[in-house]
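Student: everything below, folded, please.
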Amino acid sequence: MRITIIAGARPNFIKIAPIVHALQLSQKVNVNISFRLIHTGQHFDKKMSGDFFEQLGIPVPHSNLEAGGGTQAEQTAAIMIRFEAELTLHPSDLVLVVGDVTSTMACAITAQKMGIKVAHVEAGIRSGDWTMPEEINRLVTDSITNYFFTTSEVAGDNLRRSGVEDERIFFVGNTMIDTLLKNRQRFVAPEIWDRINLITGEYLVLTLHRPANVDQEAQLKELLEEIIVNSRQIPIIFPVHPRTAKNLANLGINAPNLHFIEPLSYLEFNFLVERAKLVVTDSGGITEETTVMGIPCITLRNNTERPETISIGTNELIGTDPANIKPYFDKLFNGKWKKGSIPPLWDGKTAERIVDQIVKIYE
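Tutor: Model (predicted):
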C-alpha cells in the first residue's frame, strides 16, 4: 500500500508528525506499507528549517512543490498542477490530507481526478462562516473524501447531516494532541522568558492573525488597547504573525507590559502557553492545546469550528467586539474561570488508530 501524505503549512506538519511515526512503526510489521511526505510549499516559513523537522522527529519531505504565493485561485491551480505531476511520477493508493488549508482541498481534488482515494484527517469540523477560506476548503474536501477521520462526535454529526455514511466515518481523536503530549516534556523556554523574568501564571500570551481582527487598523488598535487596559499590568507576550506586523507598525501602540516578539518555534511557543495565566487568540488549533493543558483561553472570533473546546474545555468564544474583553478578564482575575476537561480520545493515540484503520481498509 502506497500512501501520499500532504502538508501545506506549519500546522499541518504538527498534525501529520504522529501519523508519520505510526506509519514508520507499522512498516516494521507490515512491509507492504510505504509513504511519501509532500510539502506543497503553500506557506513559506523561515522557521520551517531542518530544525523544525528535527524538533517534531519527522523526515524532511520527499518533495516540495514550491507552490506558494499568488491569489487563492493561483495558489490552488499551482498546487494542483504540481501535485498531478508528483502523482504521475510516484503513483499512490491513498492520498491523506489534514486540516483545512488550500493544499488540503487542492490535493484532494487532484487525487480524485486521477482515480486515487482520499482520506481526510480532521474531517467534519465546521464554523458555518463561508467568509473564511478555510471553511470553503473543508466543505469541498469533505464533499469528495472517501474516508473521514474525526476529532469529535460533533464533527461526525456534521458529516452525517451532509449525507456521509457511518461506515466511512472514524472517530479517532486529535493528532495535534498526539504531538503535544509526545513533546510536552521537551518544551524549551524562549529567550524572552529570562530576559524579562517571566513567572508562571503571571503573564498573558496573545496571538492574532485573522482578517477580521488585524486588517482594519482601528479594530486592531481597539482590541490591543482593551487587552492592555484590562491586563492588570501583567506582561502580555505577543508573537507577531507576519500578517499582523504590517498593520502594527502604523498603530503607535506602546505599553510597558506589552512585548512584541518574533514568531516562536513549536517547543518555545507551547512552553509559554503551558505556563500562562491566559491565552488570547483567534486561532483554532491553539484552543485545542490550551484545553488539554488546562490553560484559560479567550477566542476573539464570532464562530468556531472547535466547539468542544468551549463545551468541554477551557476556551470561551467572545466575538470580535473589543467591549467584550473586560467581563472575561474580570472573571479570570477574580478566579472564576471554568476548570474544563479533556475531550474524548484526545489521549495521544490518535495516529495509531488512524493507521490501524487504514491497514484494515486495505487488507
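
Student: drop to CA atoms for contacts and neighbour counts, all remaining ones
Tutor: Will do.

Student: quick one: contacts for the most centrally placed residue in the chain?
Tutor: Of all residues in the chain, the one closest to the mean position by CA atoms, centre = their mean is G285, 3.9 Å from it. If a contact means CA atoms under 8 Å, 6 or more residues apart in numbering, then G285 has M176 as its contacts.

Student: show me where the stretch 201-350 of the chain has its helices.
Tutor: 211-214, 217-229, 242-248, 266-275, 285-293, 308-311, 325-333, 350-362 (DSSP state H, counting those that start in this stretch).

Student: Three-state assignment for F149, please.
Tutor: strand (DSSP: H, G, I helix; E, B strand; the rest coil).

Student: does it touch E167 like I think?
Tutor: No. Here F149 does not reach E167: they are 11.3 Å apart, not a contact under CA atoms under 8 Å.

Student: more neighbours, these two?
Tutor: Taking neighbours as other CA atoms under 10 Å, F149 and E167 compare with F149 leading, 25 against 8.

Student: quick one: residues contacting the more buried one.
Tutor: Contacts of F149 by CA under 8 Å, 6+ apart are 119-123, 169-172, 354.

Student: and it, how far from A155?
Tutor: Applying CA to CA, to the nearest Å, the value for F149 to A155 is 9 Å.

Student: who touches both of those two?
Tutor: Joint contacts of F149 and A155 (CA under 8 Å, 6+ apart) are A123.

Student: what about the strands in the stretch 101-250 of the chain?
Tutor: For the stretch 101-250 of the chain, the strands defined by DSSP state E, counting those that start in this stretch cover 117-121, 147-150, 169-171, 204-207, 236-239.

Student: can you say which of these is nearest to L272?
Tutor: strand 204-207 (7.3 Å; CA to CA).

Student: distance of the residue nearest to the centre of the chain from T207?
Tutor: If you go by CA to CA, the gap between G285 and T207 works out to 12 Å.

Student: cool, S49 as well?
Tutor: For S49, the distance to T207 - CA to CA - is 22 Å.

Student: kindly report the same for K182.
Tutor: 24 Å.

Student: another sequence for comparison is provided below:
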Amino acid sequence: MLVDIIAGARPNFMKIATIIRALQRKAETGGKLKYRLVHTGQHYDASMSGAFFEQLGIPAPDVNLEVGGGTQAEQTAGIMTRYEQLLATSPSALCLVVGDVTSTMACAITAQKLCIPVAHVEAGIRSGDWSMPEEINRMVTDSITNWFFTTSEWAGSNLRKSGIEDERIFLVGNTMIDTLLANMPKFSPPEFWDKHDLTPGNYFVTTLHRPANVDSAGAFAEMLQEIGRCTSGLPVVFPVHPRTAKTLRDMIDLPDNLLLVEPQPYLQFNYLVKHAKAVITDSGGITEETTVMGVPCLTLRNNTERPETVEQGTNELIGTDPAALSPALDRLFSGDWKQGTVPPLWDGKTGERIVATLEQLLCP
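Tutor: Predicted structure coming up:
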C-alpha cells in the first residue's frame, strides 16, 4: 500500500521526518505501508531545503517535481501539473500532506481529482485572517480532505464546526515537536556564536517574513528600530528569510545590536532559540517550539492559528504596532513573563500515532 508523502517548503521537512521514521520502523516489523517521498521543489535552494534533509535524516526524495519559484498561482499550477503526471503513470493509495504551504493545497486538489484520498497532518488550525496565503491553503485543503490529523482539541473543534464528522478526526499531537525532541541532544551553536560573543540568556532571536511586517520598507524599518531600542542593547540575531532580504537591501539605518545572518540549518537555529532570552517573531511554528522549550515568545501578529501556544504556552500576541513592544519587553526584563505548559500529546510520539491510524484506515 503506497502512501505519497508531500514536502515542498522548509516547515514541511520537520513535520514529515517523524512520519518517515515511524513508517520505516513499522516496515522492519512487517508493516504493510510503503511510502514515496515527493518533494515539489517549492523551496529549492540548499539553505532553505537541502540542509534540512541532511540534518533531520530524511532520505533523498523519491521524486522531485522541481517546480522552483514564481507567484502563488505559478507555483500552484506547476505543482498540480507535475504531480498529476506522476500519479497518472504511478498512482498511490493515499496523498499525505502536511501543514499549510502551497504544495499542501496543490497536491491535495490533484490527488482528489484523480480519486486518490487525502490525509492532512496539522488539519483544522485557523487564524481567521484571509490575507494570509496559508489560511487559504488550510481552508481549501481541509475542505477536500478525507482524514484529519490534529495537533490540539482547538483544531478539532474548528473542523467539527465546519461539519466534519468525529470519526474522520484524529487528535495525534504535533509532528514538529516529535522532531524537536528527537534532535534536541544534537543542537549545536552556529559558526558565528563565538565571533559575536553570544552567551545563553543574553541575546534575542527574531524572525520576520509576513507581508504585513516586511513588505513596506517604512513600517519594517520602524519595527526593527523599536526591536533594537527595546532589547536593552543585547544582540538580536536575525536569520533573514529570502522574502525579508528584498526589503532589507534598501535600508541603510539599522539598529547597532541587530545581527543579520543567513537562514540557519535546523540544529543551529534551534540551538539559538533554546538559549535565547526570548524570541520575537511572526512565525507560527516557532511559537510551538518555544512553548516546548520554555522560551518566552513575542509574536508580532494580530492573530494566531496556534492559540494553544498563548493559552497554555510561553507565547504572547503583541500585534503589529511597534509601540506594543516596549511594555511587553519591560515585563520580560522584570521577570514577569508566564512560565507556560506543554499541550497534551506534544510528547514525541505523534508520528507513531499517525502511522498506526493509517494502517487501520488503509489496511483493516
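
Student: cool, now which of the contacts of F149 of the first structure survive the switch to the second structure?
Tutor: By both residues aligned by TM-score structural alignment, their matches' CA atoms under 8 Å, these still in contact after alignment to the second structure are 119-123, 169-172, 354.

Student: sec struct for A17 of the first structure, please.
Tutor: helix.

Student: that one and K182 touch, don't they?
Tutor: No. The pair A17 of the first structure / K182 is not scored as a contact, 10.4 Å apart, by CA under 8 Å.

Student: between the two, who's got more neighbours?
Tutor: A17 (20 against 13).

Student: just give me the match in the second structure for that one.
Tutor: Aligned by TM-score structural alignment, A17 of the first structure pairs with A17 of the second structure.

Student: where's that match relative to S216 of the second structure, distance?
Tutor: 35 Å.

Student: residues making contact with stretch 224-236 of the first structure?
Tutor: Residues from elsewhere that reach stretch 224-236 of the first structure (CA under 8 Å, 6+ apart): 198, 202-206, 253, 255, 257-259, 322-323, 325-326, 329-330.

Student: repeat that with 10 Å
Tutor: 196, 198-199, 201-206, 219, 221-222, 253-260, 276-280, 322-330, 333 (CA atoms under 10 Å, 6 or more residues apart in numbering).

Student: tell me the buried residues in it?
Tutor: Under the neighbour-count criterion of 16 or more other CA atoms under 10 Å, stretch 224-236 of the first structure has 225-228, 230-231, 234-236 buried.

Student: before we move on, back to that, looking at the helices of the stretch 201-350 of the first structure, which is closest to N302 of the first structure?
Tutor: helix 211-214 (9.7 Å).

Student: could the kept ones among the contacts of F149 of the first structure be laid out in CSV, adding neighbour count?
Tutor: Listed next are these as CSV, based on neighbours: other CA atoms under 10 Å:
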residue, neighbour count
A119, 25
H120, 25
V121, 27
E122, 24
A123, 29
I169, 20
F170, 20
F171, 21
V172, 25
I354, 24
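
Student: would you turn those residues into a markdown table with distance to R138 of the first structure?
Tutor: Formatted as a markdown table, these follow (distance: CA to CA, whole Å):
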| residue | distance to R138 of the first structure |
| --- | --- |
| A119 | 13 |
| H120 | 10 |
| V121 | 11 |
| E122 | 9 |
| A123 | 7 |
| I169 | 15 |
| F170 | 17 |
| F171 | 17 |
| V172 | 18 |
| I354 | 19 |
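
Student: quick check: of the residues you listed, which lies closest to W130 of the first structure?
Tutor: For these, the nearest to W130 of the first structure is A123 (16.6 Å; CA to CA).

Student: count the neighbours of the counterpart of L65 of the first structure in the second structure for me.
Tutor: In the second structure, the residue paired with L65 of the first structure according to TM-score structural alignment is L65. Look at L65 of the second structure: counted by other CA under 10 Å, it has 20 neighbours.

Student: wait, H39 of the second structure sits on R82?
Tutor: No. Counting by CA atoms under 10 Å, H39 of the second structure sits too far from R82 to count as a contact (11.1 Å).

Student: quick check: the match of A17 of the first structure touching V98?
Tutor: No. Applying CA under 10 Å as the test, A17 of the second structure and V98 come out as separate, 11.1 Å apart.

Student: common neighbours of those two, please.
Tutor: In contact with both A17 of the second structure and V98: T175, using CA under 10 Å, 6+ apart.

Student: on that earlier part again, now do the residue nearest to the centre of the first structure against I177 of the first structure, distance only.
Tutor: 10 Å.

Student: and for R353 of the first structure?
Tutor: Distance of R353 of the first structure to I177 of the first structure, given as CA to CA: 13 Å.

Student: who has more neighbours out of these two?
Tutor: Remark: of R353 of the first structure and I177, I177 carries more neighbours, 24 against 17, as counted by other CA under 10 Å.

Student: show me the contacts for the more buried one.
Tutor: Applying CA under 10 Å, 6+ apart, the residues near I177 of the first structure are 14-15, 18, 183, 285, 288-289, 292, 345-351.

Student: closest to L300 of the first structure among the residues you listed?
Tutor: Nearest member of those to L300 of the first structure, counting by CA to CA, is G285, at 13.4 Å.

Student: which residue in the second structure lines up with that closest one?
Tutor: G285 of the first structure maps onto G285 in the second structure, by TM-score structural alignment.

Student: from G218 of the second structure, how far out is P255 of the second structure?
Tutor: Where G218 of the second structure is concerned, P255 of the second structure sits at a distance of 14 Å (CA to CA).

Student: which one's more surrounded, those two?
Tutor: Taking other CA under 10 Å, P255 of the second structure and G218 do not tie; P255 has more neighbours (17 against 12).

Student: chain neighbours aside, what residue packs nearest to that one?
Tutor: Leaving aside its sequence neighbours, P255 of the second structure sits nearest to G228 (CA to CA, 6 or more residues apart in numbering; 5.3 Å).

Student: and Y44 of the second structure, by the same measure?
Tutor: Closest to Y44 of the second structure by CA to CA, 6+ apart is G68, at 5.9 Å.

Student: isn't that neighbour right up against Q75?
Tutor: Yes. Assessed by CA under 10 Å, G68 of the second structure is found in contact with Q75 at 7.4 Å.

Student: okay, and the common contacts of the two?
Tutor: 40-42.

Student: circling back: any idea which of the buried residues of stretch 224-236 of the first structure is closest to S26 of the first structure?
Tutor: Nearest member of those to S26 of the first structure, counting by CA to CA, is I236, at 43.8 Å.

Student: quickly note the distance from the closest one to L278 of the first structure.
Tutor: For I236 of the first structure, the distance to L278 of the first structure - CA to CA - is 10 Å.

Student: equivalent analysis for L300 of the first structure, please.
Tutor: 13 Å.
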